[in-house]
Every structure is written in C-alpha cells, then in structure tokens.
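Provide a 3D model corresponding to the input given below.
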Amino acid sequence: MPAFLPPDVLLRAYAAGVFPMSEHRHDAEVFWVDPPRRGVLPLDGFHLSRSLARRMRRGGYAVSLNADFAGVVDACADRPETWISAPIRKAYLELHARGHAHSLEVWETGALAGGVYGVTLGRAFFGESMVSRRTDGSKRALAHLVDHLRRCGFILFDTQFITDHLARLGAVEIPRAAYRARLSEALEREADIASLPLGRDPAQVVQRITQTS
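Next up, the predicted model:
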C-alpha cells in the first residue's frame, strides 16, 4: 500500500495489535505486520547480566529522555539494511511531536553511545528499534528504559519480534491471542512516560532491576 501514515492511523493500528514496516530504506510503500507470535520484554523480568551490571555501576555515561529523537531514529537506520524508510521516519517524527513516540539516549563524552525509540499508548510501550555505538550501548538504554517504564506504571513492553540479543535480556515470545489479551489490559488505563524523572544513577537502576527481576 502507498506510504500514508497519519498519526491517528498509526495509533489505531497499534491499538489493534499491528505495526507498519517497509522492505528497505528506499521503499515508497509500507505493509502492516501482525505476527502469529509476538516478542515481549517483561518489565519485571529484565535479565541483567553480571557484566552489564558492572558496566553500569562504573558509570561514565549519561542518559536522557527525548533529547534527540530524530538522532536516535537516524542512528537506528544507519545500517546496510533497514526497514526505516523516509515515510516511516516522517510518521514517527510526527508521532513524537504529538507526544506518542519517545526515545531514550545513552551518551558518552557528548556522543550518542546507544538508544532506543518506540511508541506509547495506554500502559504499553511498543519498541521500534535500538542502536549501539559503544559497548553495551543498547543494553544500557534498554535497562534504563525498562526501569523507567515500570516506575511510571507501564505493564507491556512490546518488542514485536524476538532476537537472540533480546532473548538474552529476558524477552519472550507469546502467541498472538495472549499478546492481544495483554494489549487489551494495557489499553484500559493510561500511563505517562513523563510522570517521573528518568533514573540517571546507574547504580540505583541496577539495584531496582535486581530487586524486581
């Protein structure tokens, strides 16, 4: 179908359990995806390895929320093959302007070390893509995001698909029917990603994740 993705259409699609993709960065069309099995990252089941916990406790980095949404999207698309086409990029920038798409950034020496972005609706966060430019950049971003979402009252972290990388962090795959039941519950009430300050102390984030996982 031609790539026409107004924000209201995108939000209705997420509420129905589907999401858009393109075949490649130069694709002028998008298609809707509704996988039979869905990846989810339990907010109380994030697997924090000893090495990642040590890396986070060492600090030496900063985190931010929505400081550079476009930069995170572009960094995620900066790879040989990507489904983030120009129409999809434009659509998510519009969602961000409306307050429904968010990014979490990890910074080292002023440069983007890692990040993740996605869409919020109800008490659900729909993860779209992540990037790592320094060691464990995306893992640290996910750890801080999981901690923040849980504290803000979110109950569903949708990863769409599952990869070995996500599985090592605790992501699991569930049938479509089970996913839609969780989605329905998440849409019954609202959560606000800006309701609490982002946890910026890595040691405290590690402690909270360890206590809840």
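
from here on, contacts and neighbour counts on C-alpha atoms
Noted.

Now for residue 210: which residues touch it?
residue 48 (CA atoms under 8 Å, 6 or more residues apart in numbering).

Another sequence for comparison is provided below:
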Amino acid sequence: MSQLRPELLLQAYAIGVFPMAESHDDARTFFVDPEKRGVLPLNTFHVSRSLRKEVKRRRFDIRCDTNFKAVLEGCAEPRDERPDTWINDEIFKLYMSLHEMGYGHSVECWHDGKLVGGLYGVALGAAFFGESMFSREPNASKVALVHLVARLKASGFTLLDSQFITDHLAQFGAVEIPRQSYRDQLAEAIKIPAEFYSGFDDWPFVEELLQSRSQTS
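Predicted structure coming up:
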C-alpha cells in the first residue's frame, strides 16, 4: 500500500516540492525542492516555424484525459535515450489518484487510432505542473505541448512549471528562476481559480497561440 496519500501530494505541490524516485524499480519516493526551478513562461512560449507547420498539418488527433493511464505508461516506459525512469509504482498510483480526483490531466496525440505521444501534469489553481512527456512518432510530444499551452492560456492559467530545464524544453523558451521567485509566483497562481480545458476541440485556442507567436518570432 502506498505510504503517500494524494492529499499530501497536493499539499507538496502547493509549497513548491514534487515527488521522484531514483528508478522505476526503486520503491523509495522522495520530494525534490530545486534551488533553481524550471518554468515555461506562457506569454513568451516559443514555437519554431517548423513546429508551427507541423501543428497546422493537424496530423494528430488531440484528446485530453481520455486515457490518462496509457499516457502514464508511455512516460514510464524505457527508451533508447532514457533507459530508466523516475516513475515507480507508488508514483504511478498517486498520479492515477490525482486524475480520478480531477487534478491530473493528460494531453494525448493519437494517430490511426493509436496513442503515439503525449504528456501529463497536475493542475492546482492557475498553476500547472508538467510532469513528463513521451513520443512514439516524431514531434508528437512537441505538438502535445503546444496544445497544452494553448489550453492553459485559454483557461486563465498563469504558471507552467517544468521542474528542470532540458534542451528539449529550452527550445520553447523555458527558463530557470530562483527557488524563492518560483514560490512567490506559485503562491499567487494557486489563489486564482482556473479550470483546465479538457474539451476535444481546442483548435481555436491553438490558432490564436500560433498567430501570437508568429508575430513575436
């Protein structure tokens, strides 16, 4: 039985810490509070010209929260560039509970009836904590991220937490900010009521985002 409760996990998010495990097979779960925090500023989110074209092709069927478990499984599966993962059994169960409680959300890329990529995270107030993403087809996770940002902006979210900075996220404009600056932004964000948009048709939001990004790129 899990030692951590989903309610405790929500409290942890509210003060700026998040859970991890050393590996998929390690049963120990610990909380992380980085000195520098990765965030993706929603108002300066960068979409390259090539990705803009990919998104406009609408090659993927974008859905939200239709198979959260499968997205979790996709994020936890080993890949060549990442043979192990931090999602152990306890963390898996915790996020499934958060999804059932209405806090955990997935953005999914489907193609020919198959889930080929996506991401998941946690919404609390107007803060969204991005947890992990995966791709089984080129650009699937990138397209999912564009749709996520469009949904967050349309829903009134003010903070997209990426935890750490990777080369993958840096291309979208992710930045590192000091721990206290992050906590200040978080404290304000969780006070704001925002409801994550889980509807299937988010294309008007995506078009608006791409238009605004093309004017600033």
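
Send over the TM-score of the superposed chains.
With the length set by TM-score structural alignment, normalised by the length of structure 1, the two chains reach a TM-score of 0.93; 212 aligned residues with a CA RMSD of 1.9 Å.

How much space separates the residue nearest to residue 5 of structure 2 when sequence neighbours are not counted from residue 100 of structure 2?
Spatial nearest neighbour of residue 5 of structure 2, chain neighbours left out: residue 94 (7.1 Å); criterion: CA to CA, 6 or more residues apart in numbering. Shown here: residue 94 of structure 2 relative to residue 100 of structure 2, a distance of 10 Å by CA to CA, to the nearest Å.

neighbour count winner among the two?
Between residue 94 of structure 2 and residue 100, residue 94 has the larger neighbour count (other CA atoms under 10 Å), namely 20 against 12.

What strand or helix carries the spatially most central residue of structure 1?
Structure 1 has residue 127 as the residue nearest its centroid, 3.0 Å off, counting by CA atoms, centre = their mean. Assessed by DSSP states H and E, residue 127 of structure 1 sits inside strand 124-132.

what's the answer for residue 90 of structure 2, then?
Per DSSP H and E, residue 90 of structure 2 falls inside helix 89-100.

Give the buried residues for that helix.
Neighbour counts over helix 89-100 of structure 2 (16 or more other CA atoms under 10 Å) mark 89-99 as buried.

okay, and the next helix or strand after it goes to which residues in structure 1?
With elements assigned by DSSP H and E, the helix or strand that comes after helix 89-100 of structure 2 is strand 104-111. Aligned by TM-score structural alignment, strand 104-111 of structure 2 falls on residues 101-108 of structure 1.

got the contact list for that stretch?
The contact list for stretch 101-108 of structure 1 (CA under 8 Å, 6+ apart) reads 60-69, 72, 92-93, 95-96, 112-120, 137, 140-141, 145.

mean distance, that stretch to its aligned residues in structure 2?
Compared with structure 2 after the fit, stretch 101-108 of structure 1 shows a mean deviation of 0.6 Å (mean CA distance after the TM-score superposition for structure 1).

For the longest helix anywhere in structure 2, name the packing helices and strands.
The longest helix of structure 2 (DSSP state H) is helix 140-155. Contact partners of helix 140-155 of structure 2 among helices and strands, from 3 or more CA pairs under 8 Å, 6 or more residues apart in numbering; DSSP states H and E: helix 49-57, strand 104-111, strand 114-124, strand 127-135, helix 203-216.
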